[in-house]
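**Student:** Next one to model:
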Amino acid sequence: MTFVEAFSILVTVVGPPKILLAFLVDTDGADSRRRWRVALTSTVIAICTGLFVVAAGRLLIHLFHISSGALMLASGVILFVHALDLVLGRKQEPHHDPTGGTHELATAFYANPVAVAYLFLMAEASTWSTGLVLAGAYVAVIALDFVAIAVLGILMRYVRMTYAWVLVRILGVLLAGLGVDLIITGLEDLHIIGEVS
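**Tutor:** Next up, the predicted model:
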């Protein structure tokens, strides 16, 4: 696994498009001080969670005797369900968050099940050297998210949310296709179906 490969995969599941929109929705109407606090706290949580999974992922997978095929199948199902939420517009209604957006952004977007499943999947297939590459790629993606919040978030405030939701729908369709592909690969790896050309 190269840095570019790991980076490109992680950008699709926890990259700036999803993070920016989540940040704007969760901190709507907040002052700049609270926005920065949410951004910094969420970034720290994201980095700690991701690096823990990268470091302990292989051990946990072997401890629970989870095959790579089963993990790939689970990742595909989670990704597909998540993509349906994006396409169908579910989970977009605002609700009260006592942390002011930090909890929602950190758990539902940075440390979301799709990203965690991908990190487990890539950590299981990596060696110590490629594990360092994976960790570096993950930190780079989170850093890119933070920069996007700091710079592009200001510009996005002047973009109508309707246009942003349209982009989310497009991203959802692409992620659904990726989820189906992972499901098929997992089924092949588990020898439930034959190789699909």
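**Student:** hey, let's count contacts and neighbours off CA atoms from now on
**Tutor:** Noted.
**Student:** buried ones in the longest helix seen in the chain?
**Tutor:** The longest helix of the chain (DSSP state H) is helix 32-63. Of all the residues in helix 32-63, those buried under the rule 16 or more other Cα atoms under 10 Å are 35, 38-39, 42-43, 45-47, 49-51, 53-55, 57-58, 61.
**Student:** now do stretch 139-156
**Tutor:** Here stretch 139-156 shows 139-143, 145-146, 148-149, 153 as buried, counting by 16+ other Cα under 10 Å.
**Student:** Chain neighbours aside, what residue packs nearest to L86?
**Tutor:** Distances taken as Cα to Cα, 6 or more residues apart in numbering place G172 nearest to L86, at 5.1 Å, with adjacent residues excluded.
**Student:** pretty sure that neighbour contacts V87?
**Tutor:** Yes: the pair G172 / V87 is scored as a contact, 5.2 Å apart, by Cα atoms under 8 Å.
**Student:** Here is the second sequence; please produce its structure so I can put it next to the first one:
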Amino acid sequence: MELLDRFVTLWVVIDPIGTVPVFIAVTAAMTAPERRKTALLAACISAGVLLFFLLFGQILIDALGISLLSFQTAGGIILFIFALTMIFGEAKHETDIHATDADADLDQRPSPAVFPLAVPSLASPGAMLAIVLLTDNNEFAAADQAITAGVMLLVVLIAYLCMLAAGPIIRLIGNSGAAIVSRVMGMILASVAADLVISALLEIGQSGLH
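**Tutor:** Coordinates of the predicted model:
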């Protein structure tokens, strides 16, 4: 029963199904091999980030004196900013004079597999918090950590398979459809981000009153 609870918790916070629209939005212009490579890289990076928080998250947060609610607030703000870029699109240059510089800037940007797919879509602030809360990092309970890691890797694997299945969807809806999906997902992500921040602030306020 405890194993099922961990699976459900990590399924909700990692949200493999919810990652598919984001994947469609950021990979619509890619070829099929590029999409497969992006999906694999995103799954591996997100798994690595979550494993790091599983092993060292609580220790790092305690060492820095950061509360989990502060971490949740910061993650919600970052997620909200990213959601705005999905809704309104990225800023474009007014002229083509600096086209070469623009291309150079594009080359320096992180791969979509890193941002936004691995972080914050798969390894979301909620997922990082859940990993920390599901494992007692201070005690280094190896068996407990191994169970949580196994469940997390299973959910990430499912997310990877879901991203692979997005290829036929992209071919069906085309670039225009992907743009619409991107805007809708941006609205949803903005709502999720706002909820993260509001719930953290409310909890901080309640704890202050007591």
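**Student:** What residue in structure 2 is paired with the residue nearest to L86 of structure 1?
**Tutor:** In structure 2, the residue matched to G172 of structure 1 (TM-score structural alignment) is G186.
**Student:** helices and strands around the host helix or strand of its match, which ones?
**Tutor:** Element membership of G186 of structure 2 [criterion: DSSP states H and E] is helix 166-209. With contacts defined as 3 or more Cα pairs under 8 Å, 6 or more residues apart in numbering; DSSP states H and E, helix 166-209 of structure 2 has these neighbours: helix 16-27, helix 68-88.
**Student:** What is the distance between the shortest one and the centre of its chain?
**Tutor:** Computed by Cα atoms, centre = their mean, to the nearest Å, the chain-centroid distance of helix 16-27 of structure 2 equals 11 Å.
**Student:** same deal with the last one?
**Tutor:** Distance of helix 68-88 of structure 2 from the chain centroid (Cα atoms, centre = their mean) equals 11 Å.
**Student:** mean shift between it and structure 1?
**Tutor:** Taken against structure 1, helix 68-88 of structure 2 registers an average deviation of 1.5 Å after superposition, with mean Cα distance after the TM-score superposition for structure 1.
**Student:** Could you check the angle that helix makes with helix 166-209?
**Tutor:** Computed with axes from the mean of the first three to the mean of the last three Cα atoms, to 10 degrees, the direction of helix 68-88 of structure 2 lies at 140 degrees from that of helix 166-209.
**Student:** In helix 68-88 of structure 2, which residues are buried?
**Tutor:** 68-69, 71-77, 79-80, 82-84, 86-87.
**Student:** What are the contacting residues of the helix or strand that contains L121 of structure 1?
**Tutor:** Element membership for L121 of structure 1, per DSSP H and E: helix 113-124. Helix 113-124 of structure 1 is contacted by residues 10, 13-14, 50, 53-55, 57-58, 61, 68, 71-72, 74-75, 78-79, 82, 131, 134 when judged by Cα atoms under 8 Å, 6 or more residues apart in numbering.
**Student:** does E93 of structure 1 count as helix, strand or coil?
**Tutor:** coil (DSSP: H, G, I helix; E, B strand; the rest coil).
**Student:** Number of residues surrounding it?
**Tutor:** Neighbour count of E93 of structure 1, defined by other Cα atoms under 10 Å: 7.
**Student:** distance of it from G179 of structure 1?
**Tutor:** Separation of E93 of structure 1 from G179 of structure 1 (Cα to Cα, to the nearest Å): 24 Å.
**Student:** Next, the contact list for the corresponding residue of structure 1 for A200 of structure 2, please.
**Tutor:** Here A200 of structure 2 is matched to G186 in structure 1, going by TM-score structural alignment. Contacts for G186 of structure 1 were tallied using Cα under 8 Å, 6+ apart; they are 68-73, 76.
**Student:** Which of these are retained in structure 2?
**Tutor:** Retained in structure 2: 69-70, 72-73, out of those (criterion both residues aligned by TM-score structural alignment, their matches' Cα atoms under 8 Å).
**Student:** what's the distance between A123 of structure 1 and R58 of structure 1?
**Tutor:** According to Cα to Cα, A123 of structure 1 stands 6 Å off from R58 of structure 1.
**Student:** before we move on, what about G172 of structure 1?
**Tutor:** Taking Cα to Cα, one finds G172 of structure 1 at 29 Å from R58 of structure 1.
**Student:** From the buried residues of stretch 139-156 of structure 1, pick the one nearest A30 of structure 1.
**Tutor:** G153 (13.0 Å; Cα to Cα).
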